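Novice: The following comprises the amino acid sequence and a computationally predicted model.
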Amino acid sequence: NSNNNRRKKRVPKHFRSLLCVFLALKGTQITIQLRSNCEIYGTIENVDRHLNIELIDATITNRFGKDKYELLLVQSRNIRYIHIPDKIDLGHLLYIYSKTLSEVKRKNQRTLRKAP
């Protein structure tokens, strides 16, 4: 059966989760609301596969006031809500992100050589 011989294209895991959204938002300023009722405002520097978010120039606001940090790691288990600015077009960002990944994959892919 030819249908059984064809392999389905598997969608990479990072495209099946919210990870691709946050990776596409790298360099964007966002507000994160924590489960402890604190808010953090900062620029996304990096996101790992567990959705822990590294922010630069971060400001934490809580009932005691504001604290500023050059670099801050927010563990995903502490996040209640992430506010993405309205001006961000997520569809377009994800399109650009997928194109970038395709180009990187194509550059790193080995080429098949013909037998001599």
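Specialist: The structure has been received and is ready for your questions.
Novice: all contacts plus neighbour counts: C-alpha atoms, from now on.
Specialist: OK.
Novice: can you pull the buried residues of the helix or strand encompassing Leu93?
Specialist: For Leu93, the enclosing helix or strand under DSSP states H and E is helix 90-108. Going by neighbour count (16 or more other C-alpha atoms under 10 Å), the buried part of helix 90-108 is Leu93, Leu94, Tyr97.
Novice: List the residues that contact the last one.
Specialist: It stands for Tyr97. Cys20, Ala24 (C-alpha atoms under 8 Å, 6 or more residues apart in numbering).
Novice: Check it against this one:
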Amino acid sequence: MNSYVSTSKERFFLYNTLAILLKAVEGERTTVELRNEASICGVVEQTDGFMNINMKDCLFTDPRGDSYKYEIFFVQARNIRHVHVPAHIQ
């Protein structure tokens, strides 16, 4: 888990908001649902205090149901609707 945090503001958000839950899914395969009804299924590589997510080995499914493979994918926090947390993480 990469503990690099660039600013004190980001550190504050990381430890005082739900962004800390995203750190628990780093290195895990999960699904991120977006506000536009699209979804990305892949391995969460890195998250930051603002809830931005870097993913790898992704399958992006658009709202029409078409799927596309990406080696890396960046998800801006403002586009996230829901992040599935795997059952084995408590």
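Specialist: Alright, I've got the coordinates. It should be emphasised that the depicted structure is a prediction, and the values quoted were computed from it without experimental measurement.
Novice: for the buried residues of helix 90-108 of structure 1, which one is nearest Tyr41 of structure 1?
Specialist: Leu93 (20.4 Å; C-alpha to C-alpha).
Novice: Strands of structure 1, start to end?
Specialist: For structure 1, the strands defined by DSSP state E cover 29-34, 39-47, 53-62, 65-74, 79-83.
Novice: how about these, which one is nearest Asn3 of structure 1?
Specialist: Once these are compared by C-alpha to C-alpha, strand 39-47 is nearest, at 38.1 Å.
Novice: returning to what we had before: single out the most deeply packed of the strands of structure 1.
Specialist: Among the strands of structure 1, strand 39-47 has the highest mean neighbour count (mean count of other C-alpha atoms under 10 Å), at a mean of 21.
Novice: Could you tell me the end-to-end distance of stretch 58-67 of structure 2?
Specialist: One end of stretch 58-67 of structure 2 to the other measures 10 Å (C-alpha to C-alpha, to the nearest Å).
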